[in-house]
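Engineer: quick check, what structure comes out for this input:
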Amino acid sequence: MKKYKKVLAAAMALTMGLGMAGCGSSSDEPKEDADKQTNEGTEGGDDLSGTLVYWSMWNDTEPQGMVWQQIIDGFMEEHPNVKVEVQWCGRDNKKVLKPALDGGETIDIFEYPLEIDLNDYVLDLTDYVDKAYQATDGKKLSEIVLPSLLATPKSMTGLDIQPAVGYKPWMSLFMYNKAIFDEAGVTAEPKTWEELDAACAKIKEAGYVPITFDDAYASWLPGMYLAREKGQEWVQQLVNDKTGEMWKDEAVVNMAKAYEDFANKGYFDANVGGNKYPAGQQDIGSGKVAMYYNLTGLTTEVSSVTGPDFKWGGFSFPDVADGQNKCGVEDPAGCTMLAVNKNTADPELAMEFIAYALSPEMDQKMVDEAGTTPATVDTAWPASLESMKGVFESNQVALNSGADITSNPDIAPTIQENFIKLASGQITADEFVNNMAAAAAQ
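Structural biologist: This next block holds a predicted model:
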């Protein structure tokens, strides 16, 4: 707690322009002196030396943070003339990182939080990912990590350069209980809206609730339907329409009527009208509900409810019309991004550390002990996510969550409110369209 308060205090001081000393390093040796040693060689033959400062988005008590501590300790043990200083910022990294970087705080490596724009601070890693490092066993780093973890940071930041290297990849999928699918006789994952309809009917007949959601993720369902119809860029235009006319488009009408139909057939859980996160997640974890459209991290979030024997599945959002062929190819995807500060004194040492963190041995620790998705091609997948490996590998276009339907904060709450009412049978499809058109035009 003392170290964490130190981070916050430094960020506040930087924001106010007080010129306070940085909080990133706890070493007694000045970093500039330590950096002079870098690549000068050591008596043990290790040519790595110097000090790195890593600002983490995790808390040291989280499973991910505990694995990162093992990574840090292991790297320093292998390279005794390297010191890695870490600041456990937790999710407050999105509050403290930018003011710290703006103020010139010494930070070599950081996890890039998308809630803030740090593009001016990232080092272009294009050349660095095509190099071999001590932990990559003679292979280039680009040959070790999953290809998506090099492509996704570009789409997430909108940069043409290589702004970061990803780890802990995730996707948004229809997460489902395999046992319910098997019992209901659903033998194939739905790829079209008609197939999803048929699967829901079988699940309901078997005595289970087909679909649930929580308020926090409600808007992702209409967002993805519209993305299948029109594409993510159109969804982005829709939520910024000031006339209300786009909300009357046939695609919106089709979406509203499709979900109205599901509501009328009883496919949504009766509690969706009042579900507050994480109530719906608990319902799928308890075995009451078959499906929940959510992040693949759901498996970890409800593991205390599901227990170790729960069999997970996950499939791409279905195509909603013939000939779209977007299912399994275009889905929301992302990762946690490790970026190197362009002002780092030693980018090579920073990349040696990142390569070590993403080595198969360390990645396996992250998977086994923190329940994350693998970052390297040779890492064994956790049992809870193993069946989803194919959809991770087939995805070619990384969409934003919900196809960006919540990207305009002025109208996002209205979309959420009206979709919840639509799915819970409180309003009709026509009322949804009219409500949204009127709200957009205000």
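
Engineer: only C-alpha atoms for contact and neighbour calcs from this point on.
Structural biologist: OK.

Engineer: packing partners for the lengthiest strand in the chain?
Structural biologist: Counting residues, the longest strand found in the chain (DSSP state E) is strand 165-177. Applying 3 or more Cα pairs under 8 Å, 6 or more residues apart in numbering; DSSP states H and E, one finds that strand 165-177 contacts helix 148-157, strand 289-295, strand 312-315, strand 330-340.

Engineer: now with 6 Å, please.
Structural biologist: For strand 165-177, the elements it packs on are strand 289-295, strand 312-315, strand 330-340, judged by 3 or more Cα pairs under 6 Å, 6 or more residues apart in numbering; DSSP states H and E.

Engineer: which among those strands is found nearest to A440?
Structural biologist: strand 330-340 (25.1 Å; Cα to Cα).

Engineer: that closest one: what's the following helix or strand?
Structural biologist: Counting by DSSP states H and E, the next helix or strand C-terminal to strand 330-340 is helix 347-357.

Engineer: what residues of that next one count as buried?
Structural biologist: 347, 349-357 (16 or more other Cα atoms under 10 Å).

Engineer: which one of those residues is nearest to M171?
Structural biologist: Distances from M171 to the buried residues of helix 347-357, taken by Cα to Cα, are shortest for A357, at 21.7 Å.

Engineer: tell me which element the closest residue to that closest one other than its chain neighbours is part of?
Structural biologist: Closest residue to A357 apart from its sequence neighbours, by Cα to Cα, 6 or more residues apart in numbering: I71 at 6.0 Å. Applying DSSP H and E as the criterion places I71 in helix 63-78.

Engineer: next, the structure of the following sequence, for comparison with the previous one:
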Amino acid sequence: MKRTCMAVLALALTACGAPAAPAEDEFSLPTAAAYFTTACPEAGTKPAADKELTYWSMWTKDEPQGKVLRHAADCFTKKTGVKVTIQWLGRAYLRQNLLPALNTGTVPDLFDQDLTNIRAAIVSARGTRPMDDVLDMKTGDGTVRDVLPAAYRDTPAIKDDAGKLFAVPYIVMGNAWWYDKKKVPGFKAPRTMDELYALLGDRSVALDGDIGYYAAWYFDQLAARYVGPGGLAKAAQDPTGQLWKSEPGFLKAAEHTARIATHLVDGWDAGKFPQIQQRWADGDAAYLFMGSWGPTETREYLAKQGGGQSIDYGSFQFPLPDGAAHDVIEVQQIAFGVTAKAKHPEAAKAFIAYFLTRDLLAGMPAVADSLTPRSDLPVPSDLADLKAALEDPAKKHTLFMDGLDGVADGKFAEQVFFPADNDLLRGRLTPAAFVDRLATATAAFWKTQG
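Structural biologist: This is a model prediction of the structure:
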């Protein structure tokens, strides 16, 4: 799943639903077909004046997510009388379409994308308006504040520099180590790094090394556990580069990353995505560290191959290394924003509240096999372990790559971090040399930025 920054991250969330675990309140996910024939829920918030809104979407109309959103828009029109015009623009539209439009009078009322890209492209250009008032709007079954856990609405990742909410999430993505339960009987999640290394065994980890942030995940996962949420992005933005060397956790993380590299399958850095991921699906590797779209992509691959092969997906998180004090879990959210120049902000915000109604938002797991921020929605069975980890109150949420890939509009990761990380994994740099290179290259990078 190749991407530009985090935008294409959501591209892979495009598959039919998987079997779901029952929720405690006995709400069951509908089948994908039944979802689109279910009666539209009532709207808890109806615009007093706006009778239309324009929505620019990161999805295409034929993707499962796009179909769910189109259905929700049609229901919103039916229940409120507000006409919703949607432009399906794809993953790169924030910079290609929305950012250039901010200085014109032609902007959408509503838009969506992942938090990293919204902050880097639109919030930084002062193109959004505060969304705190949305929290007190009524969905069809409670207020937005009621249905969104604090972990997804009261976090620095979703607030601007003034502490104001700039977006409201509707999809949650995480990452994890994936394995086939059928092939690892009696599995026990590793509690230490030594237990992880013993579990991984010999050349058992699949990695499509041509995807920069896939390869970067090992170091950033470990480093975040040493330095805490925001620590990597802080080091990346240090104009002297010396934070990489003065914080000992970065060297420790590099040492563990170098050890993980010894477990990578042969050819991990010679293939073209998704060849190595497919080797994992075929059973040539036991473990795959991947985002929550991993089951979707590999299931689709096996279905196309035929032969009836399947995977019973299980997942687990990195253990906390010795000396690390931050039990983190990476999370990325796909969220709605409202533009600063929106002509119909009331309708846009009302639609956000409406879509978070359980019966509507259920389309994301039921149709698109995606996680949502609502804790009362059943979870696709292949994502149950990951959802439990995301909702573990002992874990601190941090952005994918700790937001490092949003630094300097993604240029820092592409020019500085990814090349150094690849050389660490290939054994071309020792852990100490890797840290030294980050320090030197970071300082040089910021000198060129003016």
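
Engineer: where does the longest strand of structure 1 end up in structure 2?
Structural biologist: Matched against structure 2 by TM-score structural alignment, strand 165-177 of structure 1 falls on residues 168-180.

Engineer: that stretch against structure 1, how far on average?
Structural biologist: The superposed stretch 168-180 of structure 2 is, by mean Cα distance after the TM-score superposition for structure 1, a mean 1.8 Å from where its aligned residues fall in structure 1.

Engineer: element containing E194 of structure 1, please.
Structural biologist: Assigned by DSSP H and E, E194 of structure 1 falls in helix 193-205.

Engineer: right, and the helix or strand after that helix?
Structural biologist: With DSSP H and E, the next secondary element past helix 193-205 of structure 1 is strand 209-212.

Engineer: the aligned partner of N341 of structure 1 in structure 2: neighbour count?
Structural biologist: Counting by TM-score structural alignment, N341 of structure 1 corresponds to T339 in structure 2. Counted with other Cα atoms under 10 Å, the neighbours of T339 of structure 2 add up to 25.

Engineer: skipping adjacent residues, who's closest to T339 of structure 2 in space?
Structural biologist: If the residues on either side of it in the chain are set aside, T339 of structure 2 comes closest to T128, at 4.4 Å by Cα to Cα, 6+ apart.

Engineer: for the one you found, give me its contacts.
Structural biologist: By Cα atoms under 6 Å, 6 or more residues apart in numbering, T128 of structure 2 lies in contact with 338-340.

Engineer: redo those as CSV? Include distance to T54 of structure 2.
Structural biologist: Putting the contacts of T128 of structure 2 into CSV (distance: Cα to Cα, whole Å) gives the following:
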residue, distance to T54 of structure 2
V338, 10
T339, 11
A340, 14
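
Engineer: how far away is the residue nearest the centre of structure 2 from Q242 of structure 2?
Structural biologist: For structure 2, Q332 is the residue whose C-alpha lies nearest the centre (Cα atoms, centre = their mean; 3.1 Å). Remark: distance between Q332 of structure 2 and Q242 of structure 2 (Cα to Cα, to the nearest Å) = 28 Å.

Engineer: okay if I get the helices and strands packed on strand 165-177 of structure 1 as JSON lines plus distance to A370 of structure 1?
Structural biologist: Shown next, in JSON lines, are these (distance: least, Cα to Cα, whole Å):
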{"stretch": "strand 289-295", "distance to A370 of structure 1": "16"}
{"stretch": "strand 312-315", "distance to A370 of structure 1": "17"}
{"stretch": "strand 330-340", "distance to A370 of structure 1": "14"}
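
Engineer: out of those strands, which comes closest to F110 of structure 1?
Structural biologist: strand 330-340 (5.4 Å).

Engineer: who are the packing partners of that closest one?
Structural biologist: Checking 3+ Cα pairs under 6 Å, 6+ apart, strand 330-340 of structure 1 ends up next to strand 109-111, strand 165-177, strand 397-399.

Engineer: quick one: the helix or strand following the last one to structure 2 mean distance?
Structural biologist: Note on strand 397-399 of structure 1: by DSSP H and E, the next helix or strand toward the C-terminus is helix 412-423. For helix 412-423 of structure 1, the mean distance from the matching residues in structure 2 following superposition reads 3.5 Å, by mean Cα distance after the TM-score superposition for structure 1.
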